[in-house]
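Asker: After the sequence you'll find the predicted model.
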Amino acid sequence: MKQARYSFVSWIFLLYGCFALLCYASLWIPPGEGWWWAGFLSLSIPLVALSFLLWLLFWMPRRRLYAWLSVLWMLAATPTLDGVFQLNWNSYAPSQGKTTGNMLSIMSYNVRVFNVYEHLQAEDSLISRQMIQWVSEHPAQIKCLQEIYNEDSSKVFNTVAKIAQKGKYNYYLAPLPSNNPYKVGYFGMGIFSVYPIVHSGYLELGYRRSNRAIFIDIVHEKDTVRIYNVHLASMSIDINGHTPSSSKAAHWVNVLRKLKEGFIRRTHEQARLLEHIKRSPYPVIVCGDFNAVPHSYTYHTFKKHLSNAFEEAGTGFGFTYSNPPLLLRIDHQFFDDTFWQVLGCHVLRHVPYSDHYPLVTIYQKRSKAHRQ
């Protein structure tokens, strides 16, 4: 009887191992229409890999072969999780953004419309003032902001003028029409640069106008380089979003539906974006809110073409999302490693204003001999 019970568990274990391999392989399956389920499998990879620790504890006193299989299946997840945790001890961060010589500091930050919705309820919003001041005073030479809000006539939300600092920063904006009830101001994306902008543009990525990419070309130390600011489709994870009138089951069904839609949308958006990046005549840095974790198809597809700054010079998990479920790194900076090297990449988790944390990276140009 005991042997039969172990035989049944063995079959469950072997089937679970096959499921784990399918999860790991999902990173190479575009989760578009018809294949959206691959997105859910990739999200589960960390939990699936860690679960083999429990299998290992179960099999160690019983069947050593299966204990070794548990270890192998757990190690098989390593290529899919290589971007999750980093140990780079010599990370360069002079004053979290100041640079010298041929260095370039870039901040990427989803500013959540500078909390303007709170402003509509209370005009003198302290947290909005503090946030706008922090963004304005940060010394990064390039500031890539997603979900900005600007209202020229407002003393609080004339954000573009405040961040530009009377011409210290040049800027390129891609505004959207305002949908607030007062019909004033506008939402959108922006890039602020201490270097003159010689060319700029934007790329509509499809489904929603709020999800797009903008870019600027600047001359940095006699080299023209291109900086992208990106906002891909939302993950739509709101674990506390159900209302008393709706059941928890209905809430989670809605969350899963939105996740599915996000997988499909990001698959199309990243394809358009990567095609545009490939045609760039200049070395690129791509910043923004990708809404994609390191163990996702979107992230791994970008890594086929560009290096990730946090992987090169970050430390720890680098979680960038401040709301539940918290353990998400969805803001990234990718770069052309034949032209740039990364000296430091930092998530500023002490900055409390948005539902995202700022991501600041210090780049340095490689020598001309290395580029050749």
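Answerer: Perfect, thanks for sending it. Numbering: from 1, shown residues only.
Asker: make it CA atoms for all contacts and neighbour counts henceforth
Answerer: Will do.
Asker: And what about the residue nearest to D124 when sequence neighbours are not counted, helix, strand or coil?
Answerer: Once flanking residues are discounted, D124 sits nearest to V156: 7.5 Å by C-alpha to C-alpha, 6 or more residues apart in numbering. Assigned with DSSP: H, G, I helix; E, B strand; the rest coil, V156 falls in the coil class.
Asker: F19 versus the closest residue to S26 other than its chain neighbours, what's the distance?
Answerer: Excluding its sequence neighbours, the residue lying closest to S26 (C-alpha to C-alpha, 6+ apart) is A38, at 5.1 Å. In this view, A38 and F19 are 12 Å apart by C-alpha to C-alpha, to the nearest Å.
Asker: Which one of the two is surrounded by more residues?
Answerer: Remark: of A38 and F19, A38 carries more neighbours, 24 against 14, as counted by other C-alpha atoms under 10 Å.
Asker: Quick check: that one is in a strand.
Answerer: No. Looking at A38 with three-state DSSP, it is helix, so not inside a strand.
Asker: and the comparison structure, right after this:
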Amino acid sequence: MINSIVAFALLLSYLLPYVSPKTFPLLSVLSLTVPIFIVINIIFLIYWIALLNKRLILSLVVLILGVSHISSLYKLSGKSSEEIDNSIALLSYNLRSFNRFDWIKSSTIPHDISKLVLKQNTDIFCAQEFYNNPDTDFSQFPYKFEDFNNNNGELGLVIFSKFPIVNKGSLGFEETANNIIFSDIIIKEDTVRVYNIHLQSHKISSNTDRFDNTDSQKLLKRVQVSFEKQQEQVEMLIAHMKKSSFKKIIMGDFNNTAYSYVYNEIISEGLLDTFKKGGKGFGKTFEFDLFPLRIDFILVPEDVEVLEFKNFDVKYSDHYPIFTRIKF
């Protein structure tokens, strides 16, 4: 019975990328739980195989139908390349304000983050939840564009670049600190539009000990509203993308998974997920007690070669930085 329920739930989740949150906001919330359904079905499959029971067929068929979902959750092998010539190194990181309010017991986090970015020889660095901390050093980037959508100098978005920025702008989301910014960057002889995005936050704690059952309805309602706002924000993004003929690179914190409507809408604009091409393991980008969450992405044009992808297991934020090396 339980096997049938979780198999049906996983099968239902395959439709989520095509269901508008504005139409079915409650159903869209299920996209956050897809990794759980995948893992449970894998456990059932192994269990029935061990017992040589024909019930294994149910989970096996459901998992085969969703093989692309599994590759979004876990990759057995990745890519690692020493090729530097003619490649572009990209890094995205939600900085959580450089631990400004001492969430983590460390006084060296601004320095640690600066060192990590420098060590990767990063060409373009997109930072979310940024503020101008005096203990950071990103002087290796001669060009940058920063925008603080809440006008108080906190929780900004920044695009750092070693290549010239010839145009820049902000989508200017209203009544939220979340936002999307862009820069047109001359890379070699091409102009590429880089978007740094931070979609609407759910304000969910990474620590399950903070969840209170008495607030579950309020939490669910808040998540539904944020999903609807994310859809509006992505609609603005896609409309903006269509106005430019430049190749697009999108980096940032989606506050949603690869099983969501917003991810599917963005990826459908001729982009590929660099983790799925070069990543390894779970690709976790957000610290969450229940299961590994991948909510930060680097998306590049479909004709780009992904040479390398890395996750960094460093606890300088509640997010983990992601890095890729690509070749046009």
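Answerer: Yep, that arrived. Worth saying up front: this structure is predicted, and the values here are computed from it rather than measured.
Asker: Any chance you could compute the TM-score here?
Answerer: Overall, the chain-to-chain superposition scores 0.86 on the TM-score scale (TM-score structural alignment, normalised by the length of structure 2); 325 aligned residues with a C-alpha RMSD of 3.1 Å.
Asker: What lines up with the residue nearest to S26 of structure 1 in structure 2?
Answerer: Applying TM-score structural alignment, one finds that A38 of structure 1 aligns to L27 in structure 2.
Asker: My guess is its match contacts P17. True?
Answerer: No. Here L27 of structure 2 does not reach P17: they are 10.6 Å apart, not a contact under C-alpha atoms under 8 Å.
Asker: Touching both of these two, which residues are there?
Answerer: With C-alpha atoms under 8 Å, 6 or more residues apart in numbering applied, the contact sets of L27 of structure 2 and P17 do not overlap.
Asker: Count the residues that sit near the residue nearest to D124 of structure 1.
Answerer: Neighbourhood size, V156 of structure 1 [other C-alpha under 10 Å]: 20.
Asker: all strands in structure 1, in order from the N-terminus.
Answerer: 103-110, 142-150, 170-177, 186-193, 197-204, 212-220, 223-231, 284-289, 307-308, 331-335, 340-347, 359-365 (DSSP state E).
Asker: Need those strands in CSV (columns: distance to S91 of structure 1 and mean neighbour count).
Answerer: Listed next are the strands of structure 1 as CSV, based on distance: least, C-alpha to C-alpha, whole Å; neighbours: other C-alpha atoms under 10 Å:
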stretch, distance to S91 of structure 1, mean neighbour count
strand 103-110, 13, 24
strand 142-150, 19, 25
strand 170-177, 28, 18
strand 186-193, 24, 23
strand 197-204, 29, 15
strand 212-220, 23, 21
strand 223-231, 22, 21
strand 284-289, 19, 25
strand 307-308, 14, 22
strand 331-335, 16, 25
strand 340-347, 4, 24
strand 359-365, 9, 24
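Asker: any chance of the ones you listed in JSON lines, plus distance to A76 of structure 1?
Answerer: Below are the strands of structure 1 laid out as JSON lines (distance: least, C-alpha to C-alpha, whole Å):
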{"stretch": "strand 103-110", "distance to A76 of structure 1": "33"}
{"stretch": "strand 142-150", "distance to A76 of structure 1": "36"}
{"stretch": "strand 170-177", "distance to A76 of structure 1": "43"}
{"stretch": "strand 186-193", "distance to A76 of structure 1": "39"}
{"stretch": "strand 197-204", "distance to A76 of structure 1": "38"}
{"stretch": "strand 212-220", "distance to A76 of structure 1": "35"}
{"stretch": "strand 223-231", "distance to A76 of structure 1": "32"}
{"stretch": "strand 284-289", "distance to A76 of structure 1": "29"}
{"stretch": "strand 307-308", "distance to A76 of structure 1": "22"}
{"stretch": "strand 331-335", "distance to A76 of structure 1": "25"}
{"stretch": "strand 340-347", "distance to A76 of structure 1": "28"}
{"stretch": "strand 359-365", "distance to A76 of structure 1": "30"}
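Asker: of all the ones you listed, which lies closest to M74 of structure 1?
Answerer: Of all the strands of structure 1, strand 307-308 sits nearest to M74 of structure 1, with 24.1 Å by C-alpha to C-alpha.
Asker: can you tell me what part of structure 2 the closest one aligns to?
Answerer: The aligned range for strand 307-308 of structure 1 is 272-273, by TM-score structural alignment.
Asker: and of the strands of structure 1, who's closest to A67 of structure 1?
Answerer: Per C-alpha to C-alpha, nearest to A67 of structure 1 of the strands of structure 1: strand 307-308, 34.7 Å.
Asker: close enough to count as contact, G262 of structure 1 and V255?
Answerer: No. The criterion here is C-alpha under 8 Å, and G262 of structure 1 misses it with V255 at 10.5 Å.
Asker: For these two, list the residues in contact with both.
Answerer: Shared contacts of G262 of structure 1 and V255, counting by C-alpha under 8 Å, 6+ apart, come down to S236.
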